[in-house]
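# Return a 3D structure for these sequence lines:
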Amino acid sequence: MLSTIVVPNRNSWRHCRAKAALGGKHGLKLLTIDQLAARLAGGFLQPIDPEHLATAVKESIGLGLGELDAIKTLPGFQRAAANSLSKAWSAGLSLENEAKAAIDPATRTRLEALALLEREVLARLPKNELTPNDLVARALGRIGFARVLFGPIEVQGRTEMSPVWRPLLAALARVTEVAWVAEARRVPPWLTEMDVKTLERAPERPARRAISCASPRHEILEAMRWARSLLAKGIGAHEIAIATASPAGWDDHVLALAATANIPIHFIHGRAALDSAEGQLAAALAEVLLRGFPQRYSPP
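Predicted coordinates:
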């Protein structure tokens, strides 16, 4: 049976794909909300690719950008500008309309500069990549095809959804079954205004234990001991997770101690190619292909 799960990010997409494969589920689509909007909008339309957005911002810096001219050459401006545009689009804002509606002169000047940057960026993006507002508008025009394209829809792994996507979610709920799988998460209050079924469960209350550690390496050592103790009790490896808000600072210690403990660790956020012997070999080969072998001068 055809059905669709709306996931929040790529890691969730991988998890749901593996779970569906193990369960032998056929006819299941896994999409982010922007991919769902693009699919419903039709044609070859796509959400804006972050790399294309960064390139378009970089190309626009050479032009006159009003108030932004004073800071456009500073380090980090390109990233900040791309993030600002993405956040404005996710909020469903039209920078041009916001600039016209601004009362304070300083605010209007700043918004006009951002609107100018937005126009220049959009002019340099591929024609089939649309902003969230445009994707939603086109998707709403084809909302009658939603049941055929997606079947019942489940929204998983979210505590919130950007304002720009909410009208699409409300329209989808009128033509097909839409469920918000909150589980133990908070249900956003605006969802009660829609014909969306919410699936909740009481939060788990696991036993907590705190260990004082002297360094990041010590933290990983204790985490490895904890994981090994669970494995010794017969708990499946797929049920054990070592998590932190930002794992990059611990990756090197995990790699070193995982090899020592003989526990294979899967990095859900990915690993650098140079962390493995194969990756280092590939990098060395690429260096030779790009630069050639070093030539030593031999005197006659």
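# use CA for all of it now, contacts and neighbours both
Fine.
# Spit out the contact partners of the closest residue to Pro132 other than its chain neighbours.
With sequence-adjacent residues excluded and distances taken as Cα to Cα, 6 or more residues apart in numbering, Pro132 is closest to Trp89, at 6.1 Å. Going by Cα atoms under 8 Å, 6 or more residues apart in numbering, Trp89 touches Thr131, Pro132, Asn133, Val164.
# Buried residues, the host helix or strand of Trp89. List them.
With elements taken from DSSP states H and E, the one containing Trp89 is helix 77-90. Of the residues in helix 77-90, Phe77, Gln78, Ala81, Ala82, Leu85, Ser86, Trp89, Ser90 count as buried by neighbour count, 16 or more other Cα atoms under 10 Å.
# mind checking how far that helix is from the chain centre?
Averaging C-alpha positions (Cα atoms, centre = their mean, to the nearest Å) puts helix 77-90 15 Å from its chain's average.
# What segments of the stretch 151-300 of the chain are strands?
For the stretch 151-300 of the chain, the strands defined by DSSP state E, counting those that start in this stretch occupy 153-156, 178-183, 197-200.
# Let me have those strands in a markdown table, extended by mean neighbour count.
Shown next, in a markdown table, are those (neighbours: other Cα atoms under 10 Å):
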| stretch | mean neighbour count |
| --- | --- |
| strand 153-156 | 21 |
| strand 178-183 | 19 |
| strand 197-200 | 15 |
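# can the ones you listed go into CSV with extra columns for distance to Ala54?
Converted to CSV, the strands of the stretch 151-300 of the chain look like this (distance: least, Cα to Cα, whole Å):
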stretch, distance to Ala54
strand 153-156, 29
strand 178-183, 33
strand 197-200, 37
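# Let's see this one next, to set against the first:
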Amino acid sequence: MKRHTVVVEGNLAFRMQRVVAAQAGDHGLDVTTVPLLAARLAGGFSRPADHATLVPIVARALAEVTFAEIEKVKARPGMARAVLSSLERVWAADIPFDIPPYPSARLSDLGRIEAYLREHLPTGILLPRDLRDRALERIAHARVVVGPLHLHRLVSVDPLWRPLIEALASLVELTWDAPGTRDRKWFPGTVLGAALHPPSI
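Below is the predicted model of the structure:
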């Protein structure tokens, strides 16, 4: 059995690829998402933090921490989910909080919440950047753990995960059947399908 991995995005694509693999008798196929791929490489029963885990901890952080900008609105309804949504955007863009001084009071507040999350997450659950960094530390195991890697119909890969994909390129075969016309010059593998021509702005 030869292990190979397909990365998808969304529950529907995940289920469809599992059905396709079952129908084809492809026992070596691992269907996953980018965060789950990082967790597999990170090992040690690591897993990405999900909404159900993060929202109550963010709510506790809002109640216990004093902030510069969001102090006056931190008790409003829905604030925990709104803050988590902002954090997820910053994580996806790979903007660090641990390099002082912070560029703005709002980013400083988000940085305090990230630090609180890191201290209070259950064992084995990691924030996205921590999960990526741990996966990069264990990238040497990629040939055995991941095998040839195919990105299936992902429109884009967030900047947060690109260093991991780029590191995998030196160890495993990378392909991507990429829909749309986004610029994918950063991708070190083979882009399948028609040539992409990003529109000029």
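# Can you calculate the TM-score here?
Taking TM-score structural alignment, normalised by the length of the second structure as the basis, the two superposed chains have a TM-score of 0.89; 193 aligned residues with a Cα RMSD of 1.7 Å.
# And the strands of the stretch 151-300 of the first structure: which comes nearest Pro126 of the first structure?
Closest to Pro126 of the first structure of the strands of the stretch 151-300 of the first structure is strand 153-156 (Cα to Cα; 29.0 Å).
# Report the aligned residue range of the second structure for the closest one.
On the second structure, the counterpart of strand 153-156 of the first structure by TM-score structural alignment is residues 149-152.
# Tell me which residues are up against the matching stretch.
Residues from elsewhere that reach stretch 149-152 of the second structure, judged by Cα under 8 Å, 6+ apart: His4, Thr5, Val6, Val7, Val8, Val172, Glu173, Leu174, Thr175, Trp176, Asp177, Ala178.
# Spatially central residue in the second structure, please.
Nearest to the geometric centre of the second structure sits Pro35, at 4.3 Å (Cα atoms, centre = their mean).
# Double-check that it belongs to a helix.
Yes. Assessed by DSSP: H, G, I helix; E, B strand; the rest coil, Pro35 of the second structure belongs to a helix.
# if I pick it, what's in contact with it?
So Pro35 of the second structure contacts Pro48, Pro128, Leu131, Arg132 (Cα under 8 Å, 6+ apart).
# Show only the entries of the residues you listed found in helices.
Counting by DSSP state H, the part of these found in helices is Pro128, Leu131, Arg132.
# So which of these is surrounded by the most neighbours?
Neighbour counts for these (other Cα atoms under 10 Å) peak at Leu131, which has 26 neighbours.
# Just give me the match in the first structure for it.
Taking TM-score structural alignment for the superposition, Leu131 of the second structure sits opposite Leu135 in the first structure.
# do Val90 of the second structure as well
That one, Val90 of the second structure, aligns with Ala88 by TM-score structural alignment.
# what number of residues lie near the closest residue to Phe187 of the second structure other than its chain neighbours?
Of all residues not flanking Phe187 of the second structure in the chain, Glu166 sits nearest, at 6.9 Å (Cα to Cα, 6+ apart). By the criterion of other Cα under 10 Å, Glu166 of the second structure has 15 neighbours.
# For Ala139 of the first structure, grab the count of nearby residues.
Neighbourhood size, Ala139 of the first structure [other Cα under 10 Å]: 23.
# right, I mislabeled it, should have said Ala142 of the second structure
Neighbours around Ala142 of the second structure, by other Cα under 10 Å: 21.
# right, and it touches Val172 too?
Yes. Ala142 of the second structure is within contact range of Val172, at 7.1 Å (criterion: Cα atoms under 8 Å).
# name the helices or strands packed onto the longest helix anywhere in the first structure?
Counting residues, the longest helix found in the first structure (DSSP H) is helix 105-124. With contacts taken as 3 or more Cα pairs under 8 Å, 6 or more residues apart in numbering; DSSP states H and E, helix 105-124 of the first structure sits against helix 50-60, helix 95-101.
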